[in-house]
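Asks: Requesting a structural model of the entry that follows:
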Amino acid sequence: MTDPKERIPQFLLQPTWLMDADYNVVEKNAQAEKFEKDYVVLMEYAVQVARGTCCAFHTDKTACKNCPLENKWAASDGFPITFMGRDGVSYEFFGKLVKREHHWILEIRYIDKPFELEGKSMLTYLNEARESEQKRIARELHDGIAQSIYSLMLETRGLKWTPVEDHQQKLQAIDRHFADVLLEIKSLATELRPSILDDVGLIPAINQFVEQTMEMTGFVIHVIVDGERNALTGRGNVVIYRSIQEAISNALKYSGVNEASLTLDFGQEELRVTIADEGKGFIYDPYHLGFGLLNLRERAHSVGGKMEVDTGIEKGTRITMSVPYKEGLT
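Replies: As a prediction, the model looks like this:
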């Protein structure tokens, strides 16, 4: 019998489980029972995520070492976690595991609960954290470029102490150094923000990326564009462009075939993008997504969209992303 003093507090409105010292469930509230009817709840998995021995967002602990979310989640006194719905779709939640005398209490909240005071969902929070990390990396790279420019300044000033007969050779070396720095700056700028989207628009940018990929790799990509070309928000364009880059790169690396199809279907309220190949496929586990698929899912959710994966061993892979023309509307 459960000690009356160790029962679940009646005021808790979230799905809550009471466990003994060995993490065996001894009691659950009505919300928890309903939750288990809607979702596949593996208590061992939830405890592992809560204790940090298993991560809901990375495939291994190595990927967690430099995670920009580490300190933020620790400060929030909780952890992100995913559960598979009875409809076969994976959903994100926010969990909290606390010790009370001789028992543990596990509480699961829906993603809009932890940050409702800030009006943020968990996935928006994740993407903002990633953007913050990108800014930090940009600053670090900028410092590296600044050092290169400073080195160039010293090389240029040193010309006055260089014998005249050596000037030509020295200037050629400085010119090569300048070219390297310029290439580094352009590469960094393109990585952080694809300016081509602003210059020519989404479809021409995608076509250019496809042409460059086929030219450089020999990987054949069939592009199909259907429907009236409605405009997305600037952020939506970036999400689609980056997601296509990620999905095509994954198909090129892992599919085992030499071609894929890219379909952009402009509907009345959203743009559906499908990247498909007839390759090896894989076992899709929504609980343990690789970084590539996790990236795609987070990007779609950040603008109110969604990602679907249809795959299996030797069945090829079909990734579909839906992004609304107006952010936040699904």
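Asks: CA atoms for contacts and neighbours, from now on please.
Replies: Will do.
Asks: Go through this structure and flag its longest helix.
Replies: Across the chain, the longest stretch assigned as helix under DSSP state H is helix 122-157.
Asks: Run the chain-centre distance for that helix.
Replies: The chain centroid and the centroid of helix 122-157 are separated by 20 Å under Cα atoms, centre = their mean, to the nearest Å.
Asks: Sort out which residues of that helix are buried, please.
Replies: 122-124, 126-127, 129, 138, 145, 148, 152, 155 (16 or more other Cα atoms under 10 Å).
Asks: buried stuff in the helix or strand following it?
Replies: As assigned by DSSP states H and E, the chain's next helix or strand after helix 122-157 is helix 167-192. Under the neighbour-count criterion of 16+ other Cα under 10 Å, helix 167-192 has 170, 174, 177, 181, 184 buried.
Asks: I'd like those laid out as TSV, including distance to Thr263.
Replies: Listed next are the buried residues of helix 167-192 as TSV, based on distance: Cα to Cα, whole Å:
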residue	distance to Thr263
Lys170	52
Ile174	47
His177	42
Val181	37
Glu184	33
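Asks: one more to put side by side:
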Amino acid sequence: MPTDTDNELLEQYFKNTPVAIMIFKDEDLLMSNKLAQCLQKHLQFDPHYLVQLAKSHDSKESPIHGCCSNCAICMKMSEKAMPVLAFSTDDEDPANYYMTYTKLDKTNHLFALTLKNYGAVKRIDQLADKQKLNRYVSKANEQERKTISADLHDSIAQGVYCAIRGIRRLETVPTKDLHQLTQTIENQLNETLTEVKNMALDVRPSVLDNFGLFSALRSLATRLEESSGLSITVVGNAKPEQLSTEVQNSMYRICQESINNALKHANASEIVVLLSQHNHFINLEIIDNGDGFETSETESFNGHSLGLRDMSSRIRALNGVFKVHSELTIGTTITVTFPVQIEKGSLSHE
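Replies: Below you'll find the model as predicted:
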């Protein structure tokens, strides 16, 4: 049995809970908590109107919101939710609520009506979505760190170690072989230096800071075209400098990952990067003529890349739109869209 202390705690919880609750017997209001009283006073609604609304949704003649009128399951539910028309107020925008109707005691005709604000529920949902996006972005960042760590260990560290071993041999190598050994060490250090520069370009290209997104994409295309032998073209009419630095960084990263994925897995012979501007948004499209894939069956390209899901999360976290369209034997198009404010008139990119 509940003690007096338990009853006091329950009473305090009922009074102060952040949800408007009203308890009725038949159509008479027995009690309501503080928030319900405040809402009734501020919004000036009639509790009996809410009772009639709840009973109309509960009747067999009227379908429950989201249910059929003769659904046996719905008729047995002790709790039902329904929308409530916006309450008009003089000093602010209409307040939209939904109401929950809960039967407490059918014999004694006791029931509760609970009012919840749509805006508050929406904010909670947005917060949950933001937390989910943050987890995806954090996962993507961690994957990038692992990739950099692996490259440093497997490539850079090994190159430096080989050069150190060569230097140690200088004291013991015969004079006639000295020139050849120093040349080998120099070649090894030059190769390691090139790999360090390539890693720096992958992590953060200086051309992006100095000359902007268009130049950075063209530099990326030239570098990957030389190493792969594929045709990679960058075209467009956009002025991406209107976008924030963070957005431009993400667009560059998505383009880089998309091209690398196409080179590794698509068997493409041509890749086109299109950066176009419209009245209210800028589009980045990476189009290849490779094998294509079933988007419904593929969540990521492979474990070494960001993956489609993480790409999408990275863009959504910045309020952008990420789309993937792929057809078998036709190719794949990855599209990234961000809103932008521009002046009216034609656009061109020199």
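Asks: If you count contacts, what does the longest helix of the first structure end up packed against?
Replies: Applying 3 or more Cα pairs under 8 Å, 6 or more residues apart in numbering; DSSP states H and E, we find helix 122-157 of the first structure packed against strand 90-100, helix 167-192, helix 291-302.
Asks: For the alignment partner in the second structure of Leu202 of the first structure, which residues are in contact?
Replies: Aligned counterpart of Leu202 of the first structure in the second structure: Leu213 (TM-score structural alignment). Applying Cα atoms under 8 Å, 6 or more residues apart in numbering to Leu213 of the second structure gives the contacts 240-241, 248-249, 252.
Asks: preserved in the first structure, out of those residues?
Replies: With the contact criterion set to both residues aligned by TM-score structural alignment, their matches' Cα atoms under 8 Å, the contacts of Leu213 of the second structure that also touch in the first structure are 248, 252.
Asks: So which of the contacts of Leu213 of the second structure belong to strands?
Replies: Members of those lying in strands (criterion: DSSP state E): none.
Asks: Buried by neighbour count, from the contacts of Leu213 of the second structure: which ones?
Replies: Looks like those have 240, 248-249, 252 buried, using 16+ other Cα under 10 Å.
Asks: so who does the residue lying closest to Asn250 of the first structure once chain neighbours are set aside touch?
Replies: If the residues on either side of it in the chain are set aside, Asn250 of the first structure comes closest to Gly292, at 7.5 Å by Cα to Cα, 6 or more residues apart in numbering. Residues near Gly292 of the first structure by Cα under 8 Å, 6+ apart: 246-247, 250.
Asks: just Asn258 of the first structure next, same as before
Replies: By Cα under 8 Å, 6+ apart, Asn258 of the first structure lies in contact with 218-220, 252.
Asks: From His222 of the first structure, how far out is Ile108 of the first structure?
Replies: Noted for Ile108 of the first structure: a distance of 44 Å to His222 of the first structure, by Cα to Cα, to the nearest Å.
Asks: same question, Thr320 of the first structure
Replies: From Thr320 of the first structure to His222 of the first structure the distance is 16 Å (Cα to Cα).
Asks: Same check on Val98 of the first structure?
Replies: Here the criterion is Cα to Cα. By it, Val98 of the first structure lies 52 Å from His222 of the first structure.
Asks: which residue packs closest to the equivalent of Gln277 of the second structure over in the first structure, ignoring adjacent ones?
Replies: Here Gln277 of the second structure is matched to Phe266 in the first structure, going by TM-score structural alignment. Using Cα to Cα, 6+ apart and skipping residues adjacent in sequence, the residue nearest Phe266 of the first structure is Gly227, 4.8 Å away.
Asks: Any figure for the gap between that neighbour and Arg100 of the first structure?
Replies: Taken as Cα to Cα, the span from Gly227 of the first structure to Arg100 of the first structure is 58 Å.
Asks: in the host helix or strand of Ile108 of the first structure, what counts as buried?
Replies: According to DSSP H and E, Ile108 of the first structure maps onto strand 103-110. Neighbour-count burial for strand 103-110 of the first structure, counted by 16+ other Cα under 10 Å, picks out 103-109.
Asks: Can you lay out those residues as a markdown table showing distance to Gly305 of the first structure?
Replies: As requested, the buried residues of strand 103-110 of the first structure are exported to a markdown table (distance: Cα to Cα, whole Å):
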| residue | distance to Gly305 of the first structure |
| --- | --- |
| His103 | 40 |
| Trp104 | 36 |
| Ile105 | 33 |
| Leu106 | 30 |
| Glu107 | 27 |
| Ile108 | 24 |
| Arg109 | 21 |
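Asks: coming back round to it: tilt between the strand holding Ile108 of the first structure and helix 122-157?
Replies: Angle of strand 103-110 of the first structure versus helix 122-157, following axes from the mean of the first three to the mean of the last three Cα atoms, to 10 degrees, is 80 degrees.
Asks: Could you check the angle strand 103-110 of the first structure makes with strand 90-100?
Replies: Orientation check (the same axes, to 10 degrees): strand 103-110 of the first structure against strand 90-100 gives 150 degrees.
Asks: just the strands in the second structure please.
Replies: Ranges of strands within the second structure are 20-25, 28-32, 79-87, 95-105, 110-117, 231-236, 270-277, 281-288, 321-327, 331-339, based on DSSP E.
Asks: Would you agree Leu181 of the second structure is in contact with Gly166?
Replies: Yes: Leu181 of the second structure is within contact range of Gly166, at 7.0 Å (criterion: Cα atoms under 8 Å).
Asks: His301 of the first structure -> the second structure?
Replies: Aligned counterpart of His301 of the first structure in the second structure: Arg316 (TM-score structural alignment).
Asks: could you measure that match against Gln256 of the second structure, distance?
Replies: Arg316 of the second structure sits at a distance of 18 Å from Gln256 of the second structure (criterion: Cα to Cα).
Asks: Over to Met22 of the second structure?
Replies: Between Met22 of the second structure and Gln256 of the second structure the computed distance is 58 Å (Cα to Cα).
Asks: Now do the same for Cys255 of the second structure: its match in the first structure.
Replies: Aligned partner of Cys255 of the second structure by TM-score structural alignment: Ile244.
Asks: swap that for Thr245 of the second structure, sorry
Replies: Using TM-score structural alignment, the equivalent of Thr245 of the second structure in the first structure is Gly234.
Asks: ok, its match - how many residues close by?
Replies: Using other Cα atoms under 10 Å, Gly234 of the first structure has 12 other residues around it.
Asks: Leu18 of the first structure now?
Replies: For Leu18 of the first structure, using other Cα under 10 Å, the count is 25.
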